[in-house]
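[1] Attaching a predicted model along with its sequence, questions to come.
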Amino acid sequence: MLDDRQKERHARGILLPDVGEEGQVKLLNASALVVGIGAIGSVVSTYLSAVGVGRIGLVDFDTIDMDDLQHQMLYEMPYLNRPKVRCAQERLEKMSPNTKIEGYFEVFGVKNALALMKNYDFIIDASNDFKTAFIINQACVLLKKPFSSASYFEYLGQVLSFVPQSACLACTFGKIPPQELHEHFRSGVSGFSTGILGSIQAGEVIKYFLHKDSGNLNEHMLLDTIALVDSQKLSITKITTHKNPNCPACGQNARRK
């Protein structure tokens, strides 16, 4: 049940036909982990906290640089050189005091992925890093957890979502691209482009929580689908993917450890 303050805070969302008070309770009882609190992650975490997701975890080991302020909207000048996780936690707690924000100022990797992810209902890859995305994918397969992955380059981006029954990241891309393609490099970043991607990804999370028991998640989410976003042309192209029975991550003969 929602109390009067919660009803007032989320009144406009409750008016949506697929939300109502029942849907808002689902969001309040849900939890999500955001890996990477940069251009995309700062948008995703802002929308999820505003909509009332009850508990949000933030993972990042980066600090705020001057050029982050151009496209990472959670951060301000006084936050320069401070950990992104701490600053994001501070901002989100002020904006949405009823959402529990949990920060993890540590490098996300193979050694801590399962421990960080196991207590959250939905995992969000906002790292813009192939290696991290594939670690999250493998951990989600092992934990049987849903997740969404978004990445960008200049004005282009893509969003994909996965549940245990759908094609996973390795089904879609086969294996991690060559190292030189996912080394950290400097490129132009469009704040409105990453804002679009983060908004789409937040929508995927919200729709999962609202419709996960409906039996028709494919009608609501980007499952078995890659959404390619071109923010200059304002176009979204959807490419269908398929679950691979021989996938090295989720296939019948995949190693489970």
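    Okay, I see it.
[2] Only C-alpha atoms from now on, for both contacts and neighbour counts.
    Fine.
[3] pretty sure Glu204 contacts Ala150?
    No: between Glu204 and Ala150 there is no contact under C-alpha atoms under 8 Å: 10.9 Å.
[4] Of the two, which one has the most company?
    For Glu204 versus Ala150, neighbours defined as other C-alpha atoms under 10 Å are more numerous around Ala150 (26 against 23).
[5] show me the contacts for the nearest residue to the more buried one once chain neighbours are set aside.
    Spatially, and ignoring its direct neighbours in sequence, Ala150 is nearest to Val159 (4.4 Å; C-alpha to C-alpha, 6 or more residues apart in numbering). Applying C-alpha atoms under 8 Å, 6 or more residues apart in numbering to Val159 gives the contacts Ser148, Ser149, Ala150, Ser151, Leu197, Ile200, Gln201, Leu222, Ile226, Ala227, Leu228.
[6] Report the buried members of these.
    Ser148, Ser149, Ala150, Ser151, Leu197, Ile200, Gln201, Leu222, Ile226, Ala227, Leu228 (16 or more other C-alpha atoms under 10 Å).
[7] now the helices for the stretch 101-250 of the chain?
    Here the stretch 101-250 of the chain has its helices, by DSSP state H, counting those that start in this stretch, at 113-117, 130-143, 169-173, 179-182, 191-211.
[8] try this one next to it:
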Amino acid sequence: MRLPPLIAVRFFEATARHLSVRQAAHELHVTPGAVSQQVRKLEEFLGCALFERLPRGLALTPAGCDYQAVCGDALARIGHATERLSAPTRRVVLVSCTPGFAVQWLVPRLQQFLQQAPELDVHVSTTHRAVDLPGEGVHFAVRHGLGRYPGLHAEVLLADDLIPVCSPRLVAPRRTARLADITGPQLLHDEHRDDWRLWCQAHRLPQVDCEQGVVFAHSNGAIEAAVAGRGFALVRRGLVARELATRALIGVPTGALSTPLAYHLVYPPETLIDPALRRFRAWIVAQGAEG
């Protein structure tokens, strides 16, 4: 079997993934010159060019594209096998999501999974940033959007049908909230979304000024303020299931707002090579199907 120099393969795969010698060098903790040298060494070994050197960066040649696909899969398999052998008793699953999604949906359900899989640990990293999953060693991310993430597999985890909710104290002594109770100053916003404007347009409420209200850094803040009786939050029902069940929050009896957006479980295709990661993926997708 004729094998290439494996160090050169690793340097090539990082460069191909980033399409940048500088970023590959940063990931590998070496100099850009060392990366360029190893890539040239691999091209000489193979007898073909893997990159086109352009004035403003790199582009893969057709041969480079084919080789990257094979090398990326091979290195991922080696990495997963190494993890299993070097830490046979416990495995870590790293999940990235927003703080609001973690607090309201993921973390309350995790204890069930950990009881089913005591040999696994789940580390939840909260951020609004779209992390580089392969580059940062993250196995899964939950992202809100249309599900278009080049190079990653995405599957719908939760639909994004939104309902307005408030504390019963806000409309006491009545036990129900009405559409007419919603006013501009009482809106509780997530600064990362424009839900109230879309919802009011869909329900033909031009009298509600969606520029008013209080803006929070994430949906969890809006939900907490709603529980405290400070106004109306617009959220997915599944994120406040506990609060609705205990009547810490009540919903306004209107139709939910359907959108093409959803929460997606996102991961590199090679992630599911690992049986432990396949197990976590199956669990979280089943949880999403339940709402």
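    All right, it came through fine. Treat the numbers as computed from the prediction; the structure is a model and nothing was measured.
[9] Please state their TM-score.
    Here the TM-score for the pair of chains, by TM-score structural alignment, normalised by the length of structure 1, is 0.22; 99 aligned residues with a C-alpha RMSD of 6.1 Å.
[10] returning to that earlier point: output the contacts of Val159 of structure 1 in TSV; the columns should cover distance to Val25 of structure 1.
    Conversion of the contacts of Val159 of structure 1 to TSV gives the following (distance: C-alpha to C-alpha, whole Å):
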residue	distance to Val25 of structure 1
Ser148	22
Ser149	25
Ala150	27
Ser151	30
Leu197	26
Ile200	22
Gln201	21
Leu222	24
Ile226	30
Ala227	29
Leu228	32
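[11] Just the ones of those in strands?
    Those of the contacts of Val159 of structure 1 mapping onto strands are Ser148, Ser149, Ala150, Ser151, Ile226, Ala227, Leu228, per DSSP state E.
[12] and which of those residues is nearest Lys26 of structure 1?
    Among these, Ser148 lies closest to Lys26 of structure 1 (C-alpha to C-alpha), at 18.8 Å.
[13] show me what contacts the closest one?
    Contacts of Ser148 of structure 1 (C-alpha under 8 Å, 6+ apart): Ile123, Ile124, Asp125, Val159, Leu160, Ser161, Phe162, Gln201, Glu204, Val205.
[14] Now the two most distant members of the residues you listed.
    By the measure C-alpha to C-alpha, Ile123 and Val159 form the most distant pair in the contacts of Ser148 of structure 1, at 13.5 Å.
[15] Just to be sure, Gly33 of structure 2 is in a helix?
    Yes: counting by DSSP: H, G, I helix; E, B strand; the rest coil, Gly33 of structure 2 falls inside a helix.
[16] and of the ones in strands among the contacts of Val159 of structure 1, the nearest to Thr172 of structure 1?
    Closest approach to Thr172 of structure 1 among these (C-alpha to C-alpha): Ile226, at 8.7 Å.
[17] Ser151 is in contact with the closest one, correct?
    No: in this structure, Ile226 of structure 1 is not within contact of Ser151 by C-alpha under 8 Å, at 11.3 Å.
[18] who touches both of the two?
    Counting by C-alpha under 8 Å, 6+ apart, the shared contacts of Ile226 of structure 1 and Ser151 are Gln158, Val159.
[19] Quick one: the strands in structure 2, in order.
    Counting by DSSP E, structure 2 has strands at residues 51-54, 57-60, 91-97, 120-126, 140-145, 153-159, 162-166, 187-190, 214-216, 232-236, 250-251, 262-267.
[20] Does anything pack onto the helix or strand Glu93 of structure 1 falls within? Which helices or strands?
    Secondary structure from DSSP states H and E places Glu93 of structure 1 in helix 84-95. For helix 84-95 of structure 1, the packing partners by 3 or more C-alpha pairs under 8 Å, 6 or more residues apart in numbering; DSSP states H and E come out as helix 41-51, strand 55-59, strand 100-104.
[21] Go through the ones you listed and name the closest to Phe134 of structure 1.
    Ranking those by proximity to Phe134 of structure 1 (C-alpha to C-alpha) places strand 55-59 first, at 16.0 Å.
[22] can you state the direction angle for the closest one and helix 41-51?
    Orientation check (axes from the mean of the first three to the mean of the last three C-alpha atoms, to 10 degrees): strand 55-59 of structure 1 against helix 41-51 gives 170 degrees.
[23] returning to what we had before: I'd like the contacts of Ser148 of structure 1 as a markdown table, with distance to Ile135 of structure 1 appended.
    Shown next, in a markdown table, are those (distance: C-alpha to C-alpha, whole Å):
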| residue | distance to Ile135 of structure 1 |
| --- | --- |
| Ile123 | 12 |
| Ile124 | 12 |
| Asp125 | 10 |
| Val159 | 17 |
| Leu160 | 15 |
| Ser161 | 15 |
| Phe162 | 14 |
| Gln201 | 19 |
| Glu204 | 20 |
| Val205 | 19 |
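[24] Among those, which one has the most neighbours?
    In terms of neighbour count, Gln201 stands highest of those at 31 neighbours, by other C-alpha under 10 Å.
[25] so how far is Lys131 of structure 1 from that one?
    According to C-alpha to C-alpha, to the nearest Å, Gln201 of structure 1 stands 19 Å off from Lys131 of structure 1.
[26] go on, Glu180 of structure 1?
    Distance of Glu180 of structure 1 to Lys131 of structure 1, computed by C-alpha to C-alpha: 11 Å.
[27] the more surrounded of those two?
    Ranked by neighbour count (other C-alpha under 10 Å), Glu180 of structure 1 and Lys131 place Lys131 first, with 18 against 8.
[28] Now Leu265 of structure 2: closest residue in space, sequence neighbours ignored.
    That would be Val142: by C-alpha to C-alpha, 6+ apart, it lies 4.8 Å from Leu265 of structure 2.
[29] so what's that neighbour up against?
    Listed by C-alpha under 8 Å, 6+ apart, the contact set of Val142 of structure 2 reads Val95, Ser96, Cys97, Thr98, Tyr263, His264, Leu265, Val266.
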